[in-house]
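J.: coordinates only, no sequence provided:
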């Protein structure tokens, strides 16, 4: 298989690249930080092709896809992993610029890459699209505002892809993790490494390896099997009562 992974320079993306490459598949690792991608290629060898690509820039995406050598163009699996959360402020004080960045990356970037890769999958009557969502797309919590909304978009977009792709041989999955460590997610969101570390204190969160294993399982199922949605949480995470503000 040829697997294209966005946001492959760290975290889930890098670990998914390792998983597929180590299992004998070809990986197109894309991201903005070419030096990180080149380190990944040095680690994994000729199975990995690195391509600089910014999913918030349509021209960057088209240039990256146009640059692929002929033998790398038949993409079997697209993993839309690039995404981020920025800030935890309530909506009334949150940064509009941060909201826009999340929408540009998590929604617009994902749909642009999908739209550009999908037609060739349809021509071959095969392919798998794995969109990395989040449990935040299903469950609201204070400070999630636009981040949670973007992941709800990912969930619904994936289901609508399924509606359009019935009978085509092309599959689509929303892979939605809960609390996950071992990535830059909280460091980017909070812009504070100490605060980010506290998010995981006393927990055993999901790891990038857990997500990579799940993505690999989805991609290697028999071609008649589609996983519409898979939500994963660590055992230390669960569900609580709805938030209530009490007057005292």
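T.: Cool, got the structure. Keep in mind that what you see is a predicted model, and the values were worked out from it rather than measured.
J.: when you work out contacts or count neighbours from here on, use the C-alpha atoms and nothing else.
T.: Noted.
J.: what are the ranges of the strands in this protein?
T.: With DSSP state E as the criterion, the chain has strands at 2-5, 26-31, 48-52, 77-80, 127-132, 170-177, 229-232.
J.: ok, residue 146 touching residue 102?
T.: Yes - counting by Cα atoms under 8 Å, residue 146 touches residue 102, with 7.4 Å between them.
J.: got the contact list for the one residue sitting closest to the centre of the chain?
T.: Taking Cα atoms, centre = their mean, the centroid of the chain lies closest to residue 81, which sits 2.1 Å from it. By Cα atoms under 8 Å, 6 or more residues apart in numbering, residue 81 lies in contact with 5-8, 12-13, 131-132.
J.: against residue 239, how distant is it?
T.: Here residue 81 is placed at a distance of 25 Å from residue 239 (Cα to Cα, to the nearest Å).
J.: same thing with residue 181?
T.: 19 Å.
J.: more neighbours: those two, which one.
T.: residue 181 (20 against 6; other Cα atoms under 10 Å).
J.: max-length helix in this protein?
T.: helix 145-165 (DSSP state H).
J.: wait, residue 150 sits on residue 104?
T.: No - with contact defined as Cα under 8 Å, residue 150 does not reach residue 104; the gap is 9.6 Å.
J.: for those two, indicate the residue with more neighbours.
T.: residue 150 (26 against 18).
J.: now do the helices in the protein.
T.: Per DSSP H, the chain carries helices over the ranges 11-22, 34-44, 58-66, 96-102, 110-124, 145-165, 185-190, 193-199, 208-219.
J.: count the residues that sit near residue 166.
T.: Residue 166 has 10 nearby residues by other Cα under 10 Å.
J.: got another one to weigh against that:
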């Protein structure tokens, strides 16, 4: 059975991706910092007849990532999903610590995981690295400077890695979602303010769900080995662009 490692798998897109890959026949290794949430997701996968392991791990901790990789028997797919946005302040007022935190988890964490697992991915003879970026990675907006910068870093990581792995049996897939309504993303960004978090999606008919993005990832990973989905942008119908969102009412 092929093995897929999914970071940030305790909730949202990561949890849904682990479940989608399990349904596609993968043994899924779920990675995140919250042990209780991870085990809940892994338990659902097992209850559905899949194989899943839950590993508590902070992807920004290089030593821990190295130890994790050393303990794996093999890896066929790595989904670099761990990430997040912190704060909506304009550049003039932004907290540099927020920018640093976003860069660490969205970019450096993905770098740690990719470097640690690249030998196993290559040895598999048919490896795939998936990088979750965002439409924010190539479209800036007020209050989103730090997040856009971090996701642009993830976009650059994916593009550069694809060039550097040319000729090797490892695909690099970048998925760039637009507006996705998950339980925690906007809540974390607005520092727990539920009203502000809810306002992001107010009047939007059917924003993307975590499951929508997860199915997109599973589809990209399941293409024949000679087919690489370099960059796939996925938005809800209501969102024509970063600044163009149709709202009712």
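T.: Received, thanks. None of the values given here were measured: they were computed from a predicted structure.
J.: make sure residue 236 of structure 2 is actually in contact with residue 179.
T.: Yes - counting by Cα under 8 Å, residue 236 of structure 2 does reach residue 179; the two are 6.7 Å apart.
J.: neighbour count winner among those two?
T.: More crowded of residue 236 of structure 2 and residue 179, by other Cα under 10 Å: residue 179, with 24 against 19.
J.: what's near enough to touch that one?
T.: 207-208, 235-236, 239.
J.: pull the most distant pair out of the residues you listed.
T.: 208 and 239 (9.8 Å; Cα to Cα).
J.: okay, and the common contacts of these two?
T.: 178-179.
J.: tell me, how many residues neighbour the counterpart of residue 57 of structure 2 in structure 1?
T.: In structure 1, the residue matched to residue 57 of structure 2 (TM-score structural alignment) is residue 53. Residues lying near residue 53 of structure 1 (other Cα under 10 Å) number 23.
J.: residue 53 of structure 1 reaches residue 31, doesn't it?
T.: Yes - Residue 53 of structure 1 is within contact range of residue 31, at 5.0 Å (criterion: Cα under 8 Å).
J.: what about the closest residue to residue 7 of structure 2 other than its chain neighbours, how many neighbours?
T.: Leaving aside its sequence neighbours, residue 7 of structure 2 sits nearest to residue 31 (Cα to Cα, 6 or more residues apart in numbering; 4.7 Å). By other Cα under 10 Å, the residues close to residue 31 of structure 2 number 27.
J.: now do the same contact list for residue 31 of structure 2.
T.: Contacts of residue 31 of structure 2 by Cα under 8 Å, 6+ apart are 5-10, 38, 54-57.
J.: try 6 Å this time
T.: By Cα atoms under 6 Å, 6 or more residues apart in numbering, the contact list for residue 31 of structure 2 reads 6-9, 55-57.
J.: residue 178 of structure 2 versus the aligned partner of residue 237 of structure 1 in structure 2, what's the distance?
T.: Taking TM-score structural alignment, residue 237 of structure 1 has residue 239 as its aligned residue in structure 2. Distance, residue 239 of structure 2 to residue 178 of structure 2, by Cα to Cα: 8 Å.
J.: try residue 103 of structure 2
T.: Distance, residue 103 of structure 2 to residue 178 of structure 2, using Cα to Cα: 19 Å.
J.: who's more crowded, these two?
T.: Per other Cα under 10 Å, whichever of residue 103 of structure 2 and residue 178 has more neighbours is residue 103, with 25 against 21.
J.: thought that one was touching residue 151?
T.: No - the criterion here is Cα atoms under 6 Å, and residue 103 of structure 2 misses it with residue 151 at 8.1 Å.
J.: how far off centre is stretch 113-129 of structure 1?
T.: 17 Å (Cα atoms, centre = their mean, to the nearest Å).
J.: so where is that stretch in structure 2?
T.: Going by TM-score structural alignment: stretch 113-129 of structure 1 matches residues 113-129.
J.: in that stretch, what's buried?
T.: 113-114, 116-118, 120-124, 126-129 (16 or more other Cα atoms under 10 Å).
J.: any chance of the residues you listed in CSV, plus distance to residue 190 of structure 2?
T.: Shown next, in CSV, are the buried residues of stretch 113-129 of structure 2 (distance: Cα to Cα, whole Å):
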residue, distance to residue 190 of structure 2
113, 28
114, 30
116, 33
117, 33
118, 35
120, 38
121, 37
122, 40
123, 42
124, 41
126, 40
127, 37
128, 33
129, 30
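J.: out of the residues you listed, which comes closest to residue 67 of structure 2?
T.: Closest to residue 67 of structure 2, out of all of the buried residues of stretch 113-129 of structure 2 and judged by Cα to Cα, is residue 116, at 9.0 Å.
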